[in-house]
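> Turn this into a model:
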Amino acid sequence: MKKQARDFAKFAVILGATALVAGCARLDIGTSRTTYASNNSATASAATTTTPTVSSAPSDEFRSGQILAFIKPEAAALLSEKETSEAASAQYYALQFGRVGAFRTWQGDSEAKGEVTVGPYVKVNGRDCREFTHTVIITGKRYVSTGTACRVANGEWKVETV
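Just a heads-up that it's a prediction; the model follows:
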């Protein structure tokens, strides 16, 4: 019985220490990046993260033209205006708010549908960037486009060419 009590006490101490250490980290909502508290000013400034600029909805320009950079041209040619708009919204909201690896789906007015997944935010030359995969499915055929998109000064997303 005493051994069980000691084992339970050890477990409680380990659990408490784990909770204490976990309390020192925080997850920046919307960025999927963890930062750690520090008293060292050099380390603290290196760990500082910024919250992404949030725009409420994709612009008409993004919906009508810029989305074409995010999907395969042969798929874009087969989409209706509504489907292009749905694809643009899914792409935009996945980049803006999407959890890493979670699917953002869209459905067109015919047999077209799609899904977008994004990676974590990374800083590239001071800009928020994310890798993405946008899959368009039309009558069972899959058109997969991958790339990196970065947020530009006006808050919109632009595909970067490497």
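> From now on I want contacts and neighbour counts done on CA atoms only, so please keep to that.
Will do.
> show me where this protein has helices.
2-22, 41-47, 60-64, 73-76, 81-97 (DSSP state H).
> and the ones you listed as CSV, adding distance to Tyr143 and mean neighbour count?
Supplementary listing: these in CSV, determined by distance: least, CA to CA, whole Å; neighbours: other CA atoms under 10 Å:
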stretch, distance to Tyr143, mean neighbour count
helix 2-22, 42, 11
helix 41-47, 38, 11
helix 60-64, 19, 15
helix 73-76, 6, 15
helix 81-97, 13, 22
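> Redo the ones you listed as a markdown table? Include distance to Thr35.
Shown next, in a markdown table, are these (distance: least, CA to CA, whole Å):
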| stretch | distance to Thr35 |
| --- | --- |
| helix 2-22 | 11 |
| helix 41-47 | 6 |
| helix 60-64 | 32 |
| helix 73-76 | 39 |
| helix 81-97 | 19 |
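> one more to put side by side:
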Amino acid sequence: MARYPRSGCTARTTLHLVGPQSWTAVPAALVYDASDPFAVRVRFGDGGEDEFDRTDDGLHGSGLGEDVPDEDGGVEWLLSRDLLRAGLTGPAGEGDVRLWPARGGLDVLFLQLRAPSGEALFELSAAVVGDFLRESEQLVAVGHESEALRVDDELSALLQGGSDPSGH
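A predicted model of the protein is given here:
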């Protein structure tokens, strides 16, 4: 089983909520954790420090969509890493989460999120998403996500009636 020395990465960015007459800047963070290798979390309103924060590269500023409040009261959506990758080159997702690139080679992706409380359309930088995905792929390569799951450890703990060995 492969071991992953660094457990995750974060890219802070600004998404732009597309409104009927204007855009609203929304601070957000893309968060990847190798212990959940198929998923990327989008934390809206994220302005605090994170254990996976990037400090060296200057990046500032079908999905598993779900609108979940995080421990700070912000909103967090869980997306598939594959959906983000596919959305860089063409329309991806269906239902609650959809992603597609702007036409004409612009550095823009559109992210549409739907929840029972409403729906939102955001613009975000394709370059930020691409760089973030490349960094996540340095942690867990595409096609090797299952190796990072530690299924054997978790199954053993369940069978022994113990708690989650990863501490989650």
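> After superposing, what score do the chains get?
For these two chains in superposition, a TM-score of 0.31 is obtained (TM-score structural alignment, normalised by the length of the first structure); 75 aligned residues with a CA RMSD of 4.3 Å.
> Packing partners of the longest helix along the second structure?
The longest helix of the second structure (DSSP H) is helix 126-139. If contacts are counted by 3 or more CA pairs under 8 Å, 6 or more residues apart in numbering; DSSP states H and E, helix 126-139 of the second structure sits against strand 8-18, helix 81-87.
> one step back: Lys123 of the first structure: which of the helices of the first structure is closest?
Of all the helices of the first structure, helix 41-47 sits nearest to Lys123 of the first structure, with 12.2 Å by CA to CA.
> how far away is Leu99 of the second structure from Asp153 of the second structure?
34 Å (CA to CA, to the nearest Å).
> For the closest residue to Val159 of the first structure other than its chain neighbours, list the residues it contacts.
The spatial neighbour of Val159 of the first structure that comes closest, neighbours along the chain excluded (CA to CA, 6 or more residues apart in numbering), is Ala149 at 4.2 Å. Residues near Ala149 of the first structure by CA atoms under 8 Å, 6 or more residues apart in numbering: Cys129, Arg130, Glu131, Phe132, Trp157, Lys158, Val159, Glu160.
> what about the fifth one, distance to Gln91 of the first structure?
Per CA to CA, Trp157 of the first structure is found 9 Å from Gln91 of the first structure.
> Could you do the fourth one as well?
According to CA to CA, Phe132 of the first structure and Gln91 of the first structure sit 9 Å apart.
> got any residues that touch both of those two?
Joint contacts of Phe132 of the first structure and Gln91 (CA under 8 Å, 6+ apart) are Val116.
> rewinding a little: can you add neighbour count and distance to Gln96 of the first structure and give the contacts of Ala149 of the first structure back as a markdown table?
Converted to a markdown table, those look like this (neighbours: other CA atoms under 10 Å; distance: CA to CA, whole Å):
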| residue | neighbour count | distance to Gln96 of the first structure |
| --- | --- | --- |
| Cys129 | 24 | 10 |
| Arg130 | 24 | 9 |
| Glu131 | 19 | 12 |
| Phe132 | 23 | 11 |
| Trp157 | 24 | 9 |
| Lys158 | 17 | 12 |
| Val159 | 20 | 14 |
| Glu160 | 13 | 16 |
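> Redo those as a markdown table? Include distance to Gln4 of the first structure.
Formatted as a markdown table, these follow (distance: CA to CA, whole Å):
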| residue | distance to Gln4 of the first structure |
| --- | --- |
| Cys129 | 52 |
| Arg130 | 50 |
| Glu131 | 50 |
| Phe132 | 51 |
| Trp157 | 58 |
| Lys158 | 60 |
| Val159 | 59 |
| Glu160 | 59 |
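> which one among the residues you listed gets closest to Ile14 of the first structure?
Arg130 (37.0 Å).
> How much space separates that closest one from Glu160 of the first structure?
For Arg130 of the first structure relative to Glu160 of the first structure (CA to CA), the value is 10 Å.
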